[in-house]
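*Asks:* would you be able to build a 3D model of this:
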Amino acid sequence: MRFSKNHPFIIGMIHVPALPGTPRGSDKIRNILSFVRKEVSIYWNAGVDSILVENMHDLPYIQGRDMGPEIVACMTRICSTAKSAFQRRNLAACIDPHEKMVNSLRALFSALPGDVQDKASKVTYSTYFKDGNEYILARFPGLTEEGTGSTKAEAKTLGLLQLCENLVDEEKLDQKHVIAKYKDEHMEQLTNKTVLQHFNSYCKEKNLQLQMDAVWDDDQKKFRGSVYVDGELIGEEFGNSKRGAKLKSCWKALKTKNYVGIQILAGGNKQALAVAQAAELDYIRAEGFVYSHVADEGWMDACAGDLLRYRKIIGAKDVKIFTDIKKKHSAHAVTSDISLVETARAAELFGSDGVIVTGTATGVETDPTEVQDVVRSVSIPVLVGSGVTMNNVHKFQSASGLIVGSHFKRLQQWDNQINIARLLKFMLRVRPECVDYDKVFMTPEVVEEELSDSNGCYELDDDLDIK
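*Replies:* You can find the predicted model right below:
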């Protein structure tokens, strides 16, 4: 996984409905899969970097040693579905970061009740100055919500987002239409030629150096294609010709930017690793990696030695292990003489791929000072694991990644549905460059060409701008 130096990696939580065999379990697996696909679609269209799948509804939890095979079986199928859905993507959005956010905002605003849309169409604007900068204020007659931005389109967009967020929390805005629209946009596709043209244009626009090479590989008896952006290898694949190898490597680069992880509660770290290996996931979130502690479920033993040996045995070396330190919902009196920084250093020494700092419970804000202390003390990635919101996200810019769950949900409760408006507002806050506001209120262009999928013939497309 590649963490950006410019902004934290955003990980959206998928809290899977209670699994069969657990006290609250009542859904058939097909219904659970449908739920997961919907949330994956929402997260993808909002532009999150990763999703983390967790069985949080399986209350009350049991420890990994007591877990039955039904949990591993269900989570494997669920995570395979999530992985597939998260990477079956609109490639136009992949190479144009404006596109999916613009489409998401259009889908959301189109779901507003007719009377609200009528009021929103009569928006009025005024200007004001703050800290020497000029801003535009958008107001909607008959509505209390308003938006502020540097342009009229931005102010109107943010005002409508605030309106949508409130209506979803009040259960006055049905998001089913939005989810259906997301699914339609999710399947919109392009031809090979158009994909490459857009990819090349995007790199030029952003002053990124795009380089494609192909060399003969004696072992494979094929050409090995490579795609580099600013000197970094982002895609490599084989083909029967130089052009085919380059094209396949381009496709691979565009299809491997998103990551999926898993956590199995409570302390089901080996089980999570087994699922990740079977479902080809990218990472797990592990509890109790170093230093034992008392959790809701009882005494939790440290597991670094056993877990890393198990990863070696099953050949899952590519699966990263991100580990909670001084974990939430736990008592750490027995290790009260060991600081958070010392715990982080121990996790790094014992082979953790990244440490997770949290508040005391789900949804409770993590202490920004503690995050900064850990960042300064270890060389591995540091992630924030609880309590991140749009209002405090600026405090965690030093972190490598932010795991967000409760804040994205209706009423900011982890067990509710996603509030799409709040999710989009958050992503606009952390990725201010991810949308062209002027496009939101334009008539969307219809893409008529269809994409020949990865099973298509790359060698016969003579129109491709590839040599």
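
*Asks:* C-alpha only now, for contacts and for neighbours.
*Replies:* OK.

*Asks:* need the residue closest to the centroid of the protein.
*Replies:* The residue lying closest to the centre of the chain (Cα atoms, centre = their mean) is Ser50, at 2.7 Å.

*Asks:* what sits against it?
*Replies:* Phe9, Ile10, Ile11, Gly12, Asn258, Tyr259, Val260, Gly261 (Cα atoms under 8 Å, 6 or more residues apart in numbering).

*Asks:* want to throw those residues into JSON lines with neighbour count?
*Replies:* Output for the contacts of Ser50, formatted as JSON lines (neighbours: other Cα atoms under 10 Å):
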{"residue": "Phe9", "neighbour count": "21"}
{"residue": "Ile10", "neighbour count": "21"}
{"residue": "Ile11", "neighbour count": "23"}
{"residue": "Gly12", "neighbour count": "26"}
{"residue": "Asn258", "neighbour count": "17"}
{"residue": "Tyr259", "neighbour count": "19"}
{"residue": "Val260", "neighbour count": "25"}
{"residue": "Gly261", "neighbour count": "28"}
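
*Asks:* mind listing the helices for the stretch 351-467 of the chain?
*Replies:* Assigned by DSSP state H, counting those that start in this stretch, the helices in the stretch 351-467 of the chain fall at 368-377, 420-430, 437-440.

*Asks:* same question for the stretch 201-350 of the chain.
*Replies:* Ranges of helices within the stretch 201-350 of the chain are 242-255, 269-279, 304-313, 340-349, based on DSSP H, counting those that start in this stretch.

*Asks:* let's compare: structure for the following, please.
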Amino acid sequence: MKKLIGMIHLGSLPGSPGNKLDLERLEERALADLDSLEKAGFESAIVENISDEPFRVDSMELEAFAAYVAILRTVVRKARIEIGVSVQMNLWREMIAASSSTGASFIRIAAFTEERICAEGRIGPVAAEALRYRKAINSTVRIAADVQVKHSFSVISESHSNYFVQMADRFADYLVITGSTTGNAIDMAYLSRMREVIRKPIWVGSGVSEENVQDILRIADGVIVGTSIKVDGQTTNQVDLDRASRLVKMARDM
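*Replies:* Here you go, the predicted model:
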């Protein structure tokens, strides 16, 4: 069965510039999104601190990380589905530690085998450090690695990208393919080319909608869905149960 992964986009956490909600309210919002995703039929969800912009590339505020782990732990305990971890921007150590302490199943690393330039600075590659840290703390968390992640550019010519794809394919458990930005649909020809060279399961991580999910899942092994299943189609809004249910139905009617 193809994997359907929904996004739980947290409100801005304590210590972040946009923080307005206390921990209790942030947790309530996350649990409401979890409930909607489970009712809609998603098999997995990723908890992400999307509202902490502008992100830092080296660390995050201790109060923000403590709040993230507290919310994640509650979500994992309440969930009947698999829960994943995403801490921006590319904070692999925090993600592995958070998953280890909460029982989350997988993490998403934006720049695993590549060096990328994004608005916040340079990120990656982190595969060597991440794999060693995972081993050192005896973690079994699985790694979903982005390839040419959205909202970023390679520091070298994209014509050399196949080498980095092959490296990610060797060391990650899943590979994530995206469009250029959040909510932007993937180029299907590009997805087909990636399918030819990638052995591991491929998840499409942006621009998945009710209209294109069937076409995408004919090639990919799973999808990560956020924007299109949110209230009014706005990324940082909460999950809309009706939108989420319609997407799941479309995916399962293939």
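
*Asks:* Ser26 of structure 1 pairs with which position in structure 2?
*Replies:* With TM-score structural alignment as the matching criterion, the partner of Ser26 of structure 1 in structure 2 is Lys20.

*Asks:* give me whichever of the helices of the stretch 351-467 of structure 1 is most buried.
*Replies:* Mean neighbours per residue, mean count of other Cα atoms under 10 Å, is largest over the helices of the stretch 351-467 of structure 1 for helix 420-430, with a mean of 22.

*Asks:* structure 2: matching residues for that one?
*Replies:* Residue span in structure 2 matched to helix 420-430 of structure 1, by TM-score structural alignment: 241-251.

*Asks:* nearest to Gln412 of structure 1, out of the helices of the stretch 201-350 of structure 1?
*Replies:* Closest to Gln412 of structure 1 of the helices of the stretch 201-350 of structure 1 is helix 269-279 (Cα to Cα; 26.6 Å).

*Asks:* can you list contacts of stretch 416-433 of structure 1?
*Replies:* 7, 39, 42, 46-48, 101, 105, 108, 158, 161-162, 164-165, 168-169, 175, 389-390, 393, 407-410, 434-435.

*Asks:* among those residues, which are located in strands?
*Replies:* Using DSSP state E, the subset of the contacts of stretch 416-433 of structure 1 located in strands is empty.

*Asks:* closest to Thr76 of structure 1 out of the helices of the stretch 351-467 of structure 1?
*Replies:* Closest to Thr76 of structure 1 of the helices of the stretch 351-467 of structure 1 is helix 420-430 (Cα to Cα; 26.7 Å).

*Asks:* against structure 2, what's the mean shift for that closest one, could you check?
*Replies:* Aligned to structure 2 and superposed, helix 420-430 of structure 1 gives a mean residue distance of 1.2 Å (mean Cα distance after the TM-score superposition for structure 1).

*Asks:* please state the offset of that helix from the chain centre?
*Replies:* Centroid displacement of helix 420-430 of structure 1 relative to its chain, using Cα atoms, centre = their mean, to the nearest Å, is 12 Å.

*Asks:* now swap in stretch 25-35 of structure 2 and tell me
*Replies:* With Cα atoms, centre = their mean, you get 17 Å for stretch 25-35 of structure 2.

*Asks:* now do stretch 320-329 of structure 1
*Replies:* 19 Å.

*Asks:* same check, this time on stretch 98-105 of structure 1
*Replies:* On Cα atoms, centre = their mean, the centre of stretch 98-105 of structure 1 falls 16 Å from that of its chain.

*Asks:* one more: stretch 117-137 of structure 1?
*Replies:* Distance of stretch 117-137 of structure 1 from its chain centroid, counting by Cα atoms, centre = their mean, is 32 Å.

*Asks:* Glu70 of structure 1 is nearest to which of the helices of the stretch 201-350 of structure 1?
*Replies:* With Cα to Cα as the yardstick, what comes closest out of the helices of the stretch 201-350 of structure 1 is helix 269-279 (11.0 Å).

*Asks:* how about the helices in the stretch 1-150 of structure 1?
*Replies:* For the stretch 1-150 of structure 1, the helices defined by DSSP H, counting those that start in this stretch cover 29-46, 69-87, 91-95, 97-110, 114-120.

*Asks:* out of those helices, which gets nearest to Asn55 of structure 1?
*Replies:* Ranking these by proximity to Asn55 of structure 1 (Cα to Cα) places helix 69-87 first, at 8.1 Å.

*Asks:* and the angle from the closest one to helix 29-46?
*Replies:* 30 degrees (axes from the mean of the first three to the mean of the last three Cα atoms, to 10 degrees).

*Asks:* who's in contact with helix 69-87 of structure 1?
*Replies:* 19-21, 29, 32-33, 36-37, 40-41, 44, 53, 255-256, 258, 260, 262, 271-272, 274-276, 278-281.

*Asks:* format the helices of the stretch 201-350 of structure 1 as a markdown table; extra columns: mean neighbour count.
*Replies:* Output for the helices of the stretch 201-350 of structure 1, formatted as a markdown table (neighbours: other Cα under 10 Å):
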| stretch | mean neighbour count |
| --- | --- |
| helix 242-255 | 23 |
| helix 269-279 | 23 |
| helix 304-313 | 15 |
| helix 340-349 | 19 |
